[in-house]
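Sequence plus predicted model, see below.
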Amino acid sequence: MIKSMTGFGRSENTDGVHNFTVEVKTLNHRYNDTIIKMPKHINYVEENVKKIIKGKISRGRVEVYISLEYEDDSNIDVKVNVPLARAYKRALDEMTNELFSDEKVTIEHIIRMPDVIKTKRLEDDENQIWLCLEKALEEALDNTVEMRIREGHELSKDIRERTLKIKKMIESIEKRAPLVVLEYKEKLKERVEELLDNEYKLDESKLANEVAFYADKSNITEEIVRLYSHINQLFECLDSIEPVGRKLDFLIQEMNREVNTIGSKSSDIEIGKTVVEVKSELEKVREQIQNVE
């Protein structure tokens, strides 16, 4: 069953210290384009994240948003720059004595000054970080893939229905093609006899040669056979569990080319109308296929 390239998934996981939230959004893209946004201090897990994504999603734009919150402050180190605080106090005392003699400098004034208090997060256990993130990432990706499968089912249904419609139109062209040659023969014979005005005998051999030439020139058997082959391959792709978006796109291009050839070879009005209808359906199928993984 084919998959859509659009989907969304979200998951959370905590180990008592780290609380991860992962959101995955996938969009249409010709290739596999992955964008990951996460806290800078855990960038060392990026390659692991990409590896898991590629194992589950082979085509499309994948946007992954990872946020991390800590359950407590046990891994935060707080330091006070005492020399800097003294320097600020002397400067503030001097300023208040000169300008605001009734004011007093308090600790609240000091701690508001830049770089007096600095916080630094202690080193995390990288393995613990990854184990917690991995679970949230796997679940978010699974939710995304599940949504892509559901949408793929609807895409497959629509593509299949339109392709069956195209097949019926091709069958009508196939049935019509032999009649076109016969009609051409009768019209040509009538026209020649009209021009000769029954004064000369019609040369049946020359007429047969002309009809044979027309039949060969307008023969669309090869195009019809290839179209049926492409249609069968398309149905096989719809039942495949492998990514087939690019192959489907190629098949539609080939089908469109064969239909154009039929249109250029045939001068029959009915076949011409059917060709236009087939091309219209092929374009609708092509638009749907742009969203297939």
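Now that the structure is in, tell me what you want to look at.

contacts, neighbours, all on C-alpha from now
Fine.

give me the number of residues near residue 28?
For residue 28, the neighbour count with other CA atoms under 10 Å is 19.

right, I mislabeled it, should have said residue 213
12.

repeat for residue 99
So residue 99, with other CA under 10 Å, has 10 neighbours.

Kindly report the same for residue 292.
Neighbour number of residue 292 under other CA under 10 Å is 27.

Next: residue 176.
14.

how about it, what does it touch?
residue 271 (CA atoms under 8 Å, 6 or more residues apart in numbering).

tell me which element it is part of?
helix 126-196 (DSSP states H and E).

Going along the chain, name the strands of the protein.
7-14, 18-27, 32-37, 60-70, 76-80, 117-121 (DSSP state E).

Nearest to residue 233 among those would be which one?
Closest to residue 233 of these, according to CA to CA: strand 60-70, at 22.8 Å.

buried stuff in that closest one?
For strand 60-70, the neighbour count (16 or more other CA atoms under 10 Å) marks 60, 61, 62, 63, 64, 65, 66, 68 as buried.

before we move on, back to that, out of the strands of the chain, flag the one nearest residue 202.
Here strand 60-70 is closest among the strands of the chain (CA to CA), at 66.2 Å.

take a look at this one as well, against the first:
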Amino acid sequence: MTGYGIAHRETDRYSATVEIKSLNSKTLDLSLRLPRFLLDRELEIRNLVTKSLIRGKVNLNLDFTRPRATGGQGSIVNKEVLTLACRELQELSALTGLSLEQLTAVAHALPGSLRIPTDATAATEEEEETPWEELLPLLQQALDRVNQFRRDEGQALTSEILGYVDRIRILLAEVERFDPIRIEQVRQRLQTHLAEISSNEHFNPIRFEQEVLYYIEKLDIAEEKVRLINHLHYFAETAGLPEPTGKKLAFISQEIGREINTIGSKANDSTIQHLVVGMKEELEKIKEQINNIL
């Protein structure tokens, strides 16, 4: 679920950038940073992100700026305002008898005695709100790029996970190869024990037959091997589906682990148990990577 997407638009009226970062998480944990004029759109944005990204720790930042208004045709001096201020100061000097320097000092000492006029056109432009319809495609573009990032990562991740599944298949094939040897060893042990106890005067053949059947059934791993190979096939098929399958793969991996554990406990053979440890190791790698899948 790791992903990154950014979309930028530059116009003569504004500059807008949508940046989205996504990390692994079992649920959607969304953090938004929006300009003030889009706060009333927060719920709509959350719904769009939830529908598109589904899960992950997501940070969305929408940066919006307007170009600063400049003076008339690049001039840094507003001649009209400065001329008007000088004329008013001269009239006030003649009226009060104070010099321009004295009037300036008084003006600075009295808050509110000077009024700086604003450019009505610039103010209107600053207060103008950009329509949400102009920014919505930018958000969608960033979401699309996050999902494309996720898809590219998912393809590489799928190949890696299926490699672990193939490794479990190889180890299971080794279990199949050593299982007849294990069975023969069990048979020899049973024959030895049979020779020892059959000479005992308290020997009960019916009781002995029941014990042998129970013992053989307890050591038989044929069903577990069949179920395990079926789970591995099902896992590979599910991983190739186009829809989100992360939770389903997690359930299948649990079933795989259950069969591997049962084989290890019933085998009663050091060689097979070593192979079981190898299968468990590959399964743990699968579980770690499943957390990155939707």
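All right, it came through fine. The shown structure was predicted, so the numbers you read here are calculated from the model rather than taken from an experiment.

What does the TM-score come to for these two?
Once superposed, chain against chain, the TM-score is 0.74 (TM-score structural alignment, normalised by the length of structure 1); 255 aligned residues with a CA RMSD of 3.4 Å.

quick one on the thing from earlier: how about the strands of structure 1 in JSON lines, adding distance to residue 283 of structure 1?
Below are these laid out as JSON lines (distance: least, CA to CA, whole Å):
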{"stretch": "strand 7-14", "distance to residue 283 of structure 1": "24"}
{"stretch": "strand 18-27", "distance to residue 283 of structure 1": "21"}
{"stretch": "strand 32-37", "distance to residue 283 of structure 1": "24"}
{"stretch": "strand 60-70", "distance to residue 283 of structure 1": "21"}
{"stretch": "strand 76-80", "distance to residue 283 of structure 1": "59"}
{"stretch": "strand 117-121", "distance to residue 283 of structure 1": "56"}
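
Tell me how far the residue opposite residue 167 of structure 1 in structure 2 once aligned lies from residue 196 of structure 2.
Aligning on TM-score structural alignment places residue 167 of structure 1 opposite residue 169 in structure 2. Computed with CA to CA, to the nearest Å, the distance linking residue 169 of structure 2 and residue 196 of structure 2 is 40 Å.

Which one's more surrounded, these two?
Taking other CA under 10 Å, residue 169 of structure 2 and residue 196 do not tie; residue 169 has more neighbours (17 against 10).

Alignment lookup: residue 30 of structure 2 to structure 1.
Under the alignment (TM-score structural alignment), residue 30 of structure 2 maps onto residue 34 of structure 1.

Pull the contacting residues for the closest residue to that match other than its chain neighbours.
For residue 34 of structure 1, ignoring the flanking residues on the chain, the nearest one in space by CA to CA, 6 or more residues apart in numbering is residue 62 at 4.7 Å. For residue 62 of structure 1, the contacting residues are 24, 25, 26, 27, 32, 33, 34, 35, by CA under 8 Å, 6+ apart.

Of these, which is the nearest to residue 171 of structure 1?
Nearest to residue 171 of structure 1 among the contacts of residue 62 of structure 1: residue 27, at 36.7 Å, using CA to CA.

Residue 25 of structure 1 touches residue 8, doesn't it?
Yes - the criterion here is CA atoms under 8 Å, and residue 25 of structure 1 meets it with residue 8 at 4.6 Å.

what is in contact with those two at once?
Joint contacts of residue 25 of structure 1 and residue 8 (CA under 8 Å, 6+ apart) are residue 144.

So the counterpart of residue 131 of structure 1 in structure 2 versus residue 195 of structure 2, what's the distance?
Residue 131 of structure 1 maps onto residue 133 in structure 2 when the alignment is built from TM-score structural alignment. Remark: distance between residue 133 of structure 2 and residue 195 of structure 2 (CA to CA) = 89 Å.

cool, and residue 120 of structure 2?
111 Å.

Then residue 3 of structure 2?
Counting by CA to CA, the gap from residue 3 of structure 2 to residue 195 of structure 2 is 68 Å.
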